[in-house]
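1. This is a predicted model, with the sequence first.
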Amino acid sequence: MSLLTFGDIKTAADRITGQIRPVTVAPVDSDALPGHIWLALEFMQHTGSFKARGAANFISAHLDAGTLPDTGVTIASGGNAGLACAWAAGRQGVRATVFLPQTAPEVKVAKLRGYGADVRLVGAEYAEALAACEEFAATTGALASHAYDHPLIAAGAGTLVDEIRHQVPGLDTVVVAVGGGGLFAGVATAAHHHGVRVVAVEPARCRALNAAIEAKQVVDVEIDSVAADSLGARRTSTMALQAARQGDMRSLLVPDEEILRAREMLWDHRRLAVEHGAATALAALTGGVYTPGEEETVAVVLCGANTNPCTLAG
């Protein structure tokens, strides 16, 4: 696979302008965390996560090229990528068939069906849903999208960085949660172009990118985390590992207890109901795994909010 470039991200930005919502940013109270911290509220994006960016780019690029078959598009997902694919396809009148593990949160399944997708629940984890999706694509001719391992998907996700930079002058660091690595690959590529540091945060028991960096190649990992529904890829993409080798980048792990605490803090102090995967990025700061310098300007990407708010304290 060729290396993702900043040119790919600029092309994606031009292609999806007007289709997606520009990210909103909000400062964190100065007494809450050291440094100058901003929250990038990407969970306010269409479908409730950053995934809408990549999906819009993927569908639009294939429409422009005339490569969308009558059988539509299909994708395997922990939930958010499927929602984004179904949303982007539906906007263009394209059929979407989405494969999810049987463990996918009901809130995501219900939203998918609300977008008009044909939802199929297969297996206990993402890898099994992916195998079923690949078989479906092979037998029907449907265009296979991917939750994270595709340059069009990653390039769309990377459009987030320039939007943050335009609102946060002097941005030094972007902190982002990592699952399969689509968001990370796009963000890291754009950040490297601008000389911005990237802090990649994963649950300690859901560490596909961290393990790949350690092994210097893509490897399979065990998945056992409260954030597994959105960050539970068994392996990262080669594209993400390539991106991790560029620029100023740190790979950090946080325990589930800190993810839960960060999620509760967002609700208690801001009334922001985000999913565990989104809280993972913030957990690096609230848990002391990453401590910004006093003058460091940091943006923490809150990437999704397709969660059950009833699981938050009152």
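-> Now that the structure is in, tell me what you want to look at. Numbers count the residues shown, from 1 in each chain.
2. When you work out contacts or count neighbours from here on, use the C-alpha atoms and nothing else.
-> Will do.
3. which residues touch the strand or helix carrying E214?
-> Counting by DSSP states H and E, the element that carries E214 is helix 208-215. Residues from elsewhere that reach helix 208-215, judged by Cα atoms under 8 Å, 6 or more residues apart in numbering: 178-181, 202, 218-221, 233-236, 240-241, 244, 251-253.
4. how does it look with 10 Å?
-> Contacting residues not belonging to helix 208-215 are listed as 178-181, 184, 200-204, 216-223, 231-238, 240-242, 244-245, 250-253 [Cα atoms under 10 Å, 6 or more residues apart in numbering].
5. Name all residues that make contact with the residue sitting nearest the centre point of the chain.
-> Residue closest to the average C-alpha location in the chain (Cα atoms, centre = their mean): L183, at 4.5 Å. The contact partners of L183, taken as Cα under 10 Å, 6+ apart, are 50-51, 53-54, 148-149, 153-160, 176-177, 189, 240, 303.
6. Recalculate using a threshold of 8 Å.
-> F50, Y148, A154, A157, G158.
7. Which members of the residues you listed are positioned in helices?
-> Among the contacts of L183, the members found in helices (DSSP state H) are A154, A157, G158.
8. just to revisit the earlier point, from the contacts of helix 208-215, list the buried ones, please.
-> The neighbour count (16 or more other Cα atoms under 10 Å) marks 178-181, 184, 200-204, 218-219, 221, 223, 231-238, 240-242, 244, 251-253 as buried among the contacts of helix 208-215.
9. for comparison:
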Amino acid sequence: MEKHLDHAAIRAAAARIAGHVRPVSVVPAAEGTWYALEHLQHTGSFKARGARNFLAAHAAAGALPGAGVTIASGGNAGLACAWAARDLGVPATVFLPATAPPVKIERLYRYGADVRLTGDRYAEALAACQEFAADSGALLSHAYDHPLIAAGAGTVLEEIRTALPGLDTVVVAVGGGGLFAGVATAAREHGVRVVAAEPEDCRALHAALEAGRVVDVPVRSVASDSLGATRVSRDALDAARLGRTHSVLVPDTAITEARHALWEEHRLVVEAGAATALAAVRTAPEPLGDRVAVLLCGANTDPSDLMS
């Protein structure tokens, strides 16, 4: 198994997950801009790539225990982990706060997960998950901070390049940094510029770049359900420093407007985190490139507010 995030790890991930994830569709949106429709991925987000790669790598190495896998996440990572575990025929135990949205709890059950509602905060669910892993021997997964998770996510950039020859810029929303780290690592190999988009009040990567180290940040945003990490991964910070990365912040109003625009103009339903990438394009003072791919990374959202 790869222990470091580099382009070789992304190539290995692509081989492992081939035939098990949906290749991303890339469609024209406006002059010079294309949408990468990763929100159509299994489980409704890019997280399926990393989860499948993580479990498949451990299975191939004989390191997938009988107790299966466990993760603390009531969001997209938990759904992806449960889906990948079901696909590989191993148990998945998912810890999440009792305050998690019922729709996500129901989907976890549909994926066959053992759902454990613990406390009212993510930190309580995480502590219980870690204790369970230690006691049961289950493999402890992470929502974003693991090289196998990030490498799996990075495979989407390779597919976007294949679908869009001459790609010069990719715009990606950043939360904890798993998607960004993988995409930026692959982009560096090909000389592609990465625009890292974050909400103004949910800026883990931006703050780390300013401080020169990983730091904790407050989380207050309409997109915090998917981008609300209090700190970015070290791999993400390293990828931002090494590659052609431009970090931008966008206000919540722009994120909401971008999400509505995707529905009104294209009938695309995405979560606020995915709309953050488009918000960066719409608020940019000048074009971000000649051939720009906007990565729409997730669709686990309630669409009722879009259809009034």
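-> Great, that's in hand. These numbers come from a predicted model, not from an experiment.
10. returning to that earlier point: ok, of the contacts of L183 of structure 1, which come out buried?
-> F50, Y148, A154, A157, G158.
11. The first one maps to what in structure 2?
-> Structural alignment (TM-score structural alignment) places F50 of structure 1 against F46 in structure 2.
12. That match and E38 touch, don't they?
-> Yes: between F46 of structure 2 and E38 there is a contact under Cα atoms under 8 Å: 6.0 Å.
13. what sits in contact with each of these two?
-> C297, G298.
14. counterpart of stretch 262-280 of structure 2 in structure 1, which residues?
-> So stretch 262-280 of structure 2 is aligned with residues 266-284, judged by TM-score structural alignment.
15. likewise stretch 147-156 of structure 2?
-> Alignment of stretch 147-156 of structure 2 against structure 1: residues 151-160, by TM-score structural alignment.
16. picking up where we left off before, narrow the buried ones among the contacts of helix 208-215 of structure 1 to those in strands?
-> A200, V201, E202, P203, S251, L252, L253 (DSSP state E).
17. The fourth one maps to what in structure 2?
-> Aligned by TM-score structural alignment, P203 of structure 1 pairs with P199 of structure 2.
18. Contacts only, for its match.
-> P199 of structure 2 neighbours (Cα under 8 Å, 6+ apart): S221, A223, L249, V250, P251, D252, I255, T276.
19. taking these one by one, which sit in strands?
-> L249, V250.
20. For the contacts of P199 of structure 2, give me JSON lines that also has distance to V94 of structure 2.
-> Listed next are the contacts of P199 of structure 2 as JSON lines, based on distance: Cα to Cα, whole Å:
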{"residue": "S221", "distance to V94 of structure 2": "25"}
{"residue": "A223", "distance to V94 of structure 2": "22"}
{"residue": "L249", "distance to V94 of structure 2": "32"}
{"residue": "V250", "distance to V94 of structure 2": "32"}
{"residue": "P251", "distance to V94 of structure 2": "32"}
{"residue": "D252", "distance to V94 of structure 2": "30"}
{"residue": "I255", "distance to V94 of structure 2": "29"}
{"residue": "T276", "distance to V94 of structure 2": "27"}
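21. ok, so of the contacts of P199 of structure 2, who is nearest A128 of structure 2?
-> A223 (25.7 Å; Cα to Cα).
22. Next, work out how far apart the closest one and A272 of structure 2 are.
-> Distance of A223 of structure 2 to A272 of structure 2, given as Cα to Cα, to the nearest Å: 5 Å.
23. How about R259 of structure 2: what's its closest non-neighbour residue?
-> Closest residue in space to R259 of structure 2, ignoring its immediate chain neighbours: A275 at 5.0 Å, by Cα to Cα, 6 or more residues apart in numbering.
24. Please look at that neighbour and L296 and confirm they touch.
-> Yes: taking Cα under 8 Å as the definition, A275 of structure 2 is a contact partner of L296 at 6.9 Å.
25. Now do the strands in the stretch 1-150 of structure 1.
-> 25-27, 36-40, 73-76, 96-100, 118-121, 143-144 (DSSP state E, counting those that start in this stretch).
26. so who does the aligned residue in structure 2 for A305 of structure 1 touch?
-> A305 of structure 1 maps onto A299 in structure 2, with residues paired by TM-score structural alignment. Residues near A299 of structure 2 by Cα under 8 Å, 6+ apart: H39, L40, G44, S45, V269, V270, E271, A274.
27. Secondary structure element for the residue nearest to A299 of structure 2 when sequence neighbours are not counted, which one?
-> Counting by Cα to Cα, 6+ apart, A299 of structure 2 lies nearest to V270, which is 4.1 Å off, once chain neighbours are set aside. Assigned by DSSP H and E, V270 of structure 2 belongs to no helix or strand.
28. Who are the contact partners of V270 of structure 2?
-> H39, R259, L262, L296, G298, A299, N300, T301.
29. Among these, which ones are in helices?
-> Per DSSP H, those map to helices at R259, L262.
30. quick one: which two of the contacts of V270 of structure 2 are the most distant?
-> It's L262 and N300 that sit farthest apart of those, by Cα to Cα, at 14.8 Å.
31. between those two, which one's more packed in?
-> N300 (22 against 17; other Cα atoms under 10 Å).
32. Go ahead and confirm the more buried one touches E271.
-> Yes: using Cα under 8 Å, N300 of structure 2 is in contact with E271, at 5.9 Å.
33. wait, doesn't V176 of structure 1 sit right on V300?
-> Yes: if you go by Cα under 8 Å, V176 of structure 1 and V300 touch, sitting 6.3 Å apart.
34. intersection of neighbour lists for those two?
-> A281.
35. related to what we said a few turns ago, most neighbours out of the contacts of A299 of structure 2, which is it?
-> Of these, with other Cα under 10 Å as the count, A274 tops at 31 neighbours.
36. give me the element that residue is part of.
-> Residue-wise, A274 of structure 2 maps onto helix 272-283 under DSSP H and E.
37. Mind listing residues that contact that helix?
-> The contact list for helix 272-283 of structure 2 (Cα under 8 Å, 6+ apart) reads 39, 171-173, 196-199, 222-227, 248-250, 254-259, 262, 287-288, 294-299.
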